[in-house]
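below are the sequence and a predicted model for it; my questions follow.
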Amino acid sequence: MSIPQRLQGSGKCTTATADSAACRRCPPAPRRATLVQPRCQQRPGAHQPVDAADGADRWQQPQRRLAAALAGVAATAALLVGTPLDVAKARPVLTQDEKNTIALFQRSRPSVVYITSLTTRRDAFTLNMLEIPQGEGSGFVWDKQGHIVTNYHVIRGASDVLVTLSGGEGQPAKVVGFDEDKDVAVLQIQAKEMEASREGGGGRGPLTPLRLGDSADLEVGQKVFAIGNPFGLDHTLTAGSGTGREINSGNTGRPIQDVIQTDAAINPGHGGPLLDSSGSMIGINTAIYSQSGARNSAGVGFAIPVDVVKSSIIKYGKVVRPIMGISFAPDQSVEQLGVNGVLVLNARDGGPAAKAGVRGSTRDEYGRLVLGDIILAIDGKRINTASDLYRILDKCSVGDKLDVEVLRADATEHLTITLEASA
């Protein structure tokens, strides 16, 4: 019988006489497993595999290009300035104009106060009377006796007023007087109890009034500064330029003469003083005008001239204003008559104008209107509108005698009117 022989590495057997039976008697030889690496089918445009050396070189190429670009920028900058690039320097030295503005603010800050007006309301649940803030604004120290000047609209309708000086606490103030036409009010605090903080020293000193300036010669382009507490923010300074204008009072509608118009930002609550470049007070910030009518800093600000704060407010608690004792027609009515001047509607009995012989408008026996005197001039100065009349009266004092030229019927007459104090 043939002996089967296994071929190494083969699953077959061979015998001298290879027949199928002999092959079936041979045990099956183990097969050797062969792992086959699957091949990735390359897509068009796909990256071809690279060897390690080639890959490292390709990773280094962007870094080399970045380093070359940075070197080029540095070289260009060095050529432009002639020296290697310097490290960022510290903040530059302040300009002289900036130093002057900072010094002005530091000098004026102790004189500016924060004003809170309070009103009394009844609690809906407890029925208790409560004091709640109704408005905020600014003011400034007028003198060492504790008088504080602010806008009338800030304290209008208030049951109580609190005044807070720089670095201090709120203290009650009493209303001495006000001029509703000019939107000016005078308050008073206890000067001995209420002291302004001294800037930098940490101590306390007497009240510091602002130095009064002159707004009569204010020029367009002259720098002015508004200082106050807009929206309740503590001590804000804005700058602009200013010139003289005329506006109507927001409280009574009466014209306010020689108002300072400024483009310095004046926001609600940004009352207080308007200063010139020397730190002298030339006006009291009072109003904002914008085309939208909104009370914000998008328009033009106004300030009442400093000479409006008369000593009579402090002495009498009100403005003692000289009057003629007349009422007159609106300017539009006079324009329809084709004349320039102020048409007198009524001369108050016993008043200065009536004593001088000024006649008001009346009606005849048939009910037809008989025009009164038309004021054409005062002391030789033409009067075309009511604003012209107010402008002259604002510069007069009680007891002044005025030469008044009037048109009566078709003739002109000259009358002498002695001004009296307003009631």
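Received, thanks.

drop to CA atoms for contacts and neighbour counts, all remaining ones
OK.

which residues sit against the helix or strand containing Ala185?
Ala185 is part of strand 184-188 when elements are defined by DSSP states H and E. The list of residues contacting strand 184-188 from outside it, by Cα atoms under 8 Å, 6 or more residues apart in numbering, reads 145-152, 155, 173-179, 309, 313-314.

helix or strand right after that strand?
Using DSSP H and E, the next helix or strand after strand 184-188 towards the C-terminus is strand 196-197.

and the helix ranked longest in the chain, how far out from the chain's middle?
The residue-count maximum for a helix in the chain (DSSP state H) belongs to helix 52-81. Relative to the chain's own centre, helix 52-81 is displaced by 52 Å; criterion: Cα atoms, centre = their mean, to the nearest Å.

re earlier: go ahead and build a ChimeraX selection from the buried members of the contacts of strand 184-188.
Selecting the buried subset of these in ChimeraX, with 16 or more other Cα atoms under 10 Å as the burial test, is done by:
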select :146,147,148,149,150,151,152,155,173,174,175,176,177,178,179,309,313,314
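
what is the burial count for the nearest residue to Gly351 once chain neighbours are set aside?
With Cα to Cα, 6 or more residues apart in numbering as the measure, Gly325 is the residue that lies nearest to Gly351, at 5.1 Å, once sequence neighbours are left out. Under the neighbour criterion other Cα atoms under 10 Å, Gly325 is assigned a count of 20.

the structure to be compared is supplied as follows:
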Amino acid sequence: MIRVALIALLALPLAAQAAARPAVPTEDSTIQRFRAHAKPRPVAPRAPLTAEERNTIRRFREAKPSVVFISAFLPNPDPKGPPKLATGSGTGFVWDEWGHIVTNRHVIGAEVDGKLFADVTEVEITLADGKTYKGRVIGRSYAYDIAVIQAFAPLEAMRPIPLGQRSNLQVGQTVLAIGNPFGLDHSLSRGVISALGREISTGYSTWTTNSIQTDAAINPGNSGGPLLDTSGRLIGMNTAIVATRSEGSVGVGFALPVDTLNNIVPRLISKGKIETLQMGFTTLTPFEADQAFGIKRGLVVNDVDPGTPAARAGLRPLRVDKAGQLIAMGDILLAFEGVALTSAGQFKALLEWLTMVQTGLPPEQVVFDVLRDGQVIKVVLDLREPPASGPMKAQPASI
């Protein structure tokens, strides 16, 4: 009895302590208790915008009506499907008051596995007010990755961006990029000029010198958008980025300088292309050659015009019968002036470069590496008047 009573006496203080300790709240009770405090938070007073911020806002508002969203389409070969297929989209900007829109050529080119297989002609142009109009591609440069579109929109809606000048640009100065990244219309990014005079090569068979490097965010969909200085002047066209596997910007973007645009765009408006050396033949695209004949290397000569440098040099075209069955494979052009040929667009780019960079007379001869009957040979095209001795002869290559 004494032992039992002692244990009971020892237990009394413990019970008293337990009764005095507050209950530990559960998760549910905590949530319910704090729900009672739910109400809008007070707004903190805003400091005045800085002069730099006010200028950025002003320049964006001024340029926004000049920036357009471009949707490119191709006819659908499947009669059971929709009449046209979307091939891509990007950004463009108003060049002049006559409705000419400038963008990148790759924006209006359909691709398979990174190779251009069709140039789009018909596009849709969406202005900043959300209205959409038809447009037609009237000129394109393969070397400079520039295209010009005639927009069939009211001319009063065409507001060209004032032009700047590359010679005034400095590394470190602030720039503004406007575009439609990932289809999000009229997005603004801000950065600086990281470098000038960059030479870039893109996956669209273009080589561009004197490009502007910037850390302003340029993402897929920004292609063809304007790069502005803080005065709101056009100083370049956003063209390429160094991207990660996720296809996002890593802070290295490139823009064609405005001086290049001001040189090339008027030519494309008036002529539709940059006048190049006329050789007198056409080729299949790599996509066509691969699909029809399984040829994955070089360019297959499709047609040769009589009396041209190509005909005089003896280039052999593809021959098929009336049913489209192959009679004889045409020459396969592997290289031009020592540069391996990968696409028709790249070859056109090389011709443009050969034309544009000439400071004297055009070259009298050009050389192709040609695969013919399983053998690689050199074929020389004489661009002068036909020689009296007859056509040039193809010579086997020492490779």
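Structure received. Computed from a predicted structure; not experimentally measured.

buried residues of the helix or strand just after the longest helix of the first structure, list them for me.
Scanning forward in sequence from helix 52-81 of the first structure, with DSSP H and E defining helices and strands, the next element found is helix 96-108. Neighbour-count burial for helix 96-108 of the first structure flags 101, 104-105, 108 (criterion: 16+ other Cα under 10 Å).

and what of stretch 321-331 of the first structure?
So, applying 16+ other Cα under 10 Å, buried residues of stretch 321-331 of the first structure: 321-326, 328, 331.

whereabouts in the first structure does whichever helix or strand Asp28 of the second structure is part of align?
Using DSSP H and E, the secondary-structure element containing Asp28 of the second structure is helix 27-35. Taking TM-score structural alignment as the measure, the first structure aligns no residues with helix 27-35 of the second structure.

now find how far off-centre that helix is within its chain.
A distance of 53 Å separates the centroid of the chain from that of helix 27-35 of the second structure, by Cα atoms, centre = their mean.

ok, back up a step: which ones among the contacts of strand 184-188 of the first structure lie within helices?
Going by DSSP H, the helices hold 152, 155, 313-314 from the contacts of strand 184-188 of the first structure.

closest to Ala191 of the first structure among the residues you listed?
For Ala191 of the first structure, the closest of those turns out to be Ile314, at 15.1 Å, with distances computed as Cα to Cα.

report the central residue of the first structure.
Asn267 (3.6 Å; Cα atoms, centre = their mean).

hang on, that residue packs against Ser290?
No. Taking Cα atoms under 8 Å as the contact criterion, Asn267 of the first structure and Ser290 are not neighbours in contact, 11.6 Å apart.

picking that back up, the residue nearest to the centre of the first structure -> the second structure?
Under the alignment (TM-score structural alignment), Asn267 of the first structure pairs with Asn219 in the second structure.

wait, a strand at its match?
No. The assignment for Asn219 of the second structure by DSSP: H, G, I helix; E, B strand; the rest coil gives coil, which leaves it out of any strand.

picking that back up, okay, and which of the buried residues of stretch 321-331 of the first structure map to helices?
Asp331.

and which of the buried residues of stretch 321-331 of the first structure is nearest Leu343 of the first structure?
Among those, and counting by Cα to Cα, the member closest to Leu343 of the first structure is Phe328, at 5.4 Å.

distance of Pro83 of the second structure relative to Val192 of the second structure?
When distance is defined by Cα to Cα, to the nearest Å, Pro83 of the second structure is 44 Å away from Val192 of the second structure.

quick one: which of the two has more around it?
Neighbour comparison, Pro83 of the second structure and Val192: the larger count goes to Val192, with 17 against 12 (by other Cα under 10 Å).

please, where are all the strands along the stretch 101-250 of the first structure?
Listed from the start of the chain, the stretch 101-250 of the first structure has strands (DSSP state E, counting those that start in this stretch) covering 112-122, 129-141, 147-150, 160-164, 171-179, 184-188, 196-197, 204-205, 223-228, 236-248.
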